[in-house]
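Engineer: heads up, no residue letters with this:
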């Protein structure tokens, strides 16, 4: 049995979360570069962006089961290798197909970290520190998601050919993470004596309500963040006439870094308070997002992004805490996968169609329409949480 409550392994595992979560949003500031080089519409851009969800969904379906069967390390190492390969594809992308494949592999890598990586942080933190470990994992995810686009936006602003440098930096970080994962003192599981039968991730029936409560708020919160990440370049171009990669990257970074910074302040709130407040903040964020395109206000757009990040932080921390406290350890990786599937599939569909809706009816009408739809989802999720007995 491994010794629990060691600080460095928990921090190291959290660093792996942060590095891999840098990868999905690093592409946002350099989409204008690819758009000029390859040529595609706003609809195609958000379509490429949401291909990430396709890889993520497949990974979430299988990674949790593999991690619960063979151990977290056996899933994390292949996931990191896929992340490194996706960096190679980004560096050499000459077509929409190559970018789409890179996004799929990025999603697959993130899926392994969402399931095995978060469960790994909880395991290393120990039973006595479940809430602290959940908080650390959630902060790491948001921090990585924020630093990624900020770094890539800075490089893209300074260099005419930024892509190779951006993804070489990420590859170096991934190689360091591979070394960290190899030496983490994770518990070794006995070799299974039954054949592997892959199925949809599942928890015990009594835990389904815990997953549903988290998902009900996470869907609208994640969708609002996805709107900011996918549409920041387009919205800044429309409102400022600027295609600055640093500006787009900073907007996305601010969204996620605000989520990272707020979490220590809300870490001790009750789970019901976290989830219900997350729904309310999500509705506020979507209202400001609509106002930003109606009044052409950059400040309002930035405020919408900050509120979207805080909303996701509340929903994510509340859900992770609920899973870590209520879902048994032997199916916790599948619980994480099930929660992420429930959030990412609807959010991916909504953010994926947003670009095509913009092409069809225009930016202002599309954002207002989609924001109204997602606000209704947030309202329903918040009511569901308030009526629950958690």
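Structural biologist: Okay, I see it. Since the structure is predicted, the reported quantities are computational estimates derived from the model, not experimental observations.
Engineer: switch to C-alpha atoms for all contacts and neighbour counts from now on
Structural biologist: Noted.
Engineer: now the helices for this protein?
Structural biologist: 7-26, 31-38, 42-70, 72-91, 96-112, 118-125, 130-158, 163-183, 208-240, 245-266, 271-295, 298-326, 332-361, 363-386 (DSSP state H).
Engineer: Residue 195 is nearest to which of the ones you listed?
Structural biologist: helix 42-70 (10.7 Å; CA to CA).
Engineer: Off-centre distance for that closest one?
Structural biologist: 11 Å (CA atoms, centre = their mean, to the nearest Å).
Engineer: and residue 373, what does it touch?
Structural biologist: With contacts defined as CA atoms under 8 Å, 6 or more residues apart in numbering, residue 373 has no neighbours.
Engineer: Can you give me the distance of the closest residue to residue 156 other than its chain neighbours to residue 229?
Structural biologist: Computed as CA to CA, 6 or more residues apart in numbering, the closest residue to residue 156 that is not its neighbour in sequence is residue 162, at 4.9 Å. Shown here: residue 162 relative to residue 229, a distance of 19 Å by CA to CA, to the nearest Å.
Engineer: more neighbours, these two?
Structural biologist: Taking other CA atoms under 10 Å, residue 162 and residue 229 do not tie; residue 229 has more neighbours (27 against 18).
Engineer: try it against this one:
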């Protein structure tokens, strides 16, 4: 039985890996992931603006958010296996092009249908980024730097996710034509990511070692299922918590602070993902078991703070909940990616990344939508409380799952 503390590292030569690249390329390889994730949450501070201009409920808002999850999951069904079969670039480059198309639709959106289309395309691009993009970082890093690759890929994801709403909130308040300006800036970032992706030093995989089927539910080798399950058990509650803050956090802020400021909403999301980034650097030297337990504990504490925030109408507690939620996602994500990077053969790594993210994003899409419609029916405070109680239980279950696996 492979322990959580010391994961065995198998030989990774079956993927015909690239020779070691200069260290700067490990950092550069993470930029396309960051750029796509900037787009993933750039719309968050703008939902209030669109709600006023177009007119839709909190329930519809969470459906728009969930369409992103639907596109992401559909992408994960294909992009991981496809990337392992034909290479990282042939998957990553079209994904960046789709992200650019989504920017154009967001910039001119004047209906719920347009928002849904833009979110769907964004989800498809993000699905490719978390499978092919993150695997590309590991491929560029080489077999001797897998832990560094996991750290950079994970931080690229959460840092981009935090920069998106911050840039969007600031630009939409201070610049003319808010939506056009926000997504024009994001398009420029994506173009730079395309340049990096084209020049990335990667080899194509050995097709003789590629998976037989093109579309399937992402999985891992039988020997690695325990590592995948442990990662999902902690990562899923963490990313579900941050998804709730992204989708309904601005509504809660408006209720508690009486403000519609997009900068405030964007700043809260940025602080949440800044915490997700910082915690990964803080715990990177810990044993994986400790990292996962820290993630589960942070998510549970975040939900307790959320309950207290809505019951006492405290903005400070809401910000605390967001910070703890970010820490929970960051630690759970880092622990899960590190387990996969250190144990999965490179020829299955993108598919393994897809499996981890699918396990996380399924509840991250479903539960906030349920909370949104429940909030429409019984009130935002009650809906948020029910959501928080359920997620606290899931986070506790994740901690118990980790504790049940032998440490040695």
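Structural biologist: Done, it's in. Source: prediction; values computed, not measured.
Engineer: coming back round to it: need the counterpart of the residue nearest to residue 156 of the first structure in the second structure.
Structural biologist: Residue correspondence to the second structure (TM-score structural alignment): residue 162 of the first structure is matched to residue 178.
Engineer: so its match makes contact with residue 167?
Structural biologist: No - in this structure, residue 178 of the second structure is not within contact of residue 167 by CA atoms under 8 Å, at 11.0 Å.
Engineer: Would you mind finding the match for residue 140 of the second structure in the first structure?
Structural biologist: For residue 140 of the second structure, the residue aligned by TM-score structural alignment is residue 124.
Engineer: Actually, residue 385 of the second structure.
Structural biologist: Alignment note (TM-score structural alignment): residue 385 of the second structure maps to residue 368 of the first structure.
Engineer: Ok, residue 305 of the second structure next?
Structural biologist: Per TM-score structural alignment, residue 305 of the second structure is aligned with residue 288.
Engineer: With residue 272 of the second structure instead?
Structural biologist: By TM-score structural alignment, residue 272 of the second structure lines up with residue 255.
Engineer: what about its match, distance to residue 150 of the first structure?
Structural biologist: 11 Å.
Engineer: Same question for residue 160 of the first structure.
Structural biologist: From residue 160 of the first structure over to residue 150 of the first structure the distance is 17 Å, taken as CA to CA.
Engineer: Those two: which has the busier surroundings?
Structural biologist: residue 150 (27 against 9).
Engineer: Please identify the residue in the first structure that aligns with residue 315 of the second structure.
Structural biologist: With TM-score structural alignment as the criterion, the equivalent of residue 315 of the second structure in the first structure is residue 298.
Engineer: and the match of residue 272 of the second structure, how many neighbours?
Structural biologist: Residues lying near residue 255 of the first structure (other CA under 10 Å) number 28.
Engineer: Can you report how many residues lie near residue 372 of the first structure?
Structural biologist: Neighbour number of residue 372 of the first structure under other CA under 10 Å is 16.
Engineer: For residue 267 of the first structure, see how far away it is.
Structural biologist: 29 Å.
Engineer: With adjacent residues omitted, what lies nearest to the match of residue 315 of the second structure?
Structural biologist: residue 292 (6.6 Å).
Engineer: Was I right to think that neighbour contacts residue 303?
Structural biologist: No - applying CA under 8 Å, one finds residue 292 of the first structure not in contact with residue 303, separated by 9.2 Å.
Engineer: Of those two, give the one with the bigger neighbour count.
Structural biologist: Neighbour count, other CA under 10 Å: between residue 292 of the first structure and residue 303, residue 292 has more, with 23 against 19.
Engineer: residue contacts, the more buried one?
Structural biologist: 298, 299, 300, 301.
Engineer: Which of the residues you listed has the largest number of neighbours?
Structural biologist: Comparing the contacts of residue 292 of the first structure by number of neighbours (other CA under 10 Å), residue 301 comes first, having 24 neighbours.
Engineer: how close does that residue sit to residue 143 of the first structure?
Structural biologist: Distance of residue 301 of the first structure to residue 143 of the first structure, computed by CA to CA: 20 Å.
Engineer: now swap in residue 251 of the first structure and tell me
Structural biologist: Taken as CA to CA, the span from residue 251 of the first structure to residue 143 of the first structure is 14 Å.
Engineer: okay, the two: which has more neighbours?
Structural biologist: Higher neighbour count among residue 251 of the first structure and residue 143: residue 251, with 27 against 24, using other CA under 10 Å.
Engineer: List the contacts of the nearest residue to the more buried one once chain neighbours are set aside.
Structural biologist: Leaving out its chain neighbours, the residue that sits closest to residue 251 of the first structure by CA to CA, 6+ apart is residue 302, at 6.5 Å. Going by CA under 8 Å, 6+ apart, residue 302 of the first structure touches 251, 254, 255.
Engineer: one more time with 10 Å, if that's ok
Structural biologist: Applying CA atoms under 10 Å, 6 or more residues apart in numbering, we find residue 302 of the first structure in contact with 228, 232, 250, 251, 252, 254, 255, 285, 288, 289, 292, 308.
Engineer: Out of those residues, the closest to residue 36 of the first structure would be?
Structural biologist: Using CA to CA, residue 232 comes nearest to residue 36 of the first structure of these, at 16.7 Å.
Engineer: Tell me the counterpart of that closest one in the second structure.
Structural biologist: Using TM-score structural alignment, residue 232 of the first structure lines up with residue 249 in the second structure.
Engineer: how close does the residue nearest to its match when sequence neighbours are not counted get to residue 43 of the second structure?
Structural biologist: Nearest residue to residue 249 of the second structure in three dimensions, chain neighbours excluded: residue 265, at 7.5 Å (CA to CA, 6+ apart). Distance, residue 265 of the second structure to residue 43 of the second structure, using CA to CA: 11 Å.
Engineer: you'd agree the residue nearest to residue 249 of the second structure is up against residue 246?
Structural biologist: Yes - counting by CA atoms under 10 Å, residue 246 is a contact partner of residue 265 of the second structure at 8.9 Å.
Engineer: intersection of neighbour lists for these two?
Structural biologist: 44, 45, 165.
Engineer: Please pull up the equivalent of the last one in the first structure.
Structural biologist: Taking TM-score structural alignment as the criterion, the aligned counterpart of residue 165 of the second structure in the first structure is residue 149.
Engineer: so what's its match up against?
Structural biologist: By CA under 10 Å, 6+ apart, residue 149 of the first structure lies in contact with 22-30, 155, 166, 229, 245-254, 256.
Engineer: hang on, the earlier thing: identify the contacts common to residue 265 and residue 43 of the second structure.
Structural biologist: Contacts common to residue 265 of the second structure and residue 43, judged by CA under 10 Å, 6+ apart, are 165, 168, 169, 246.
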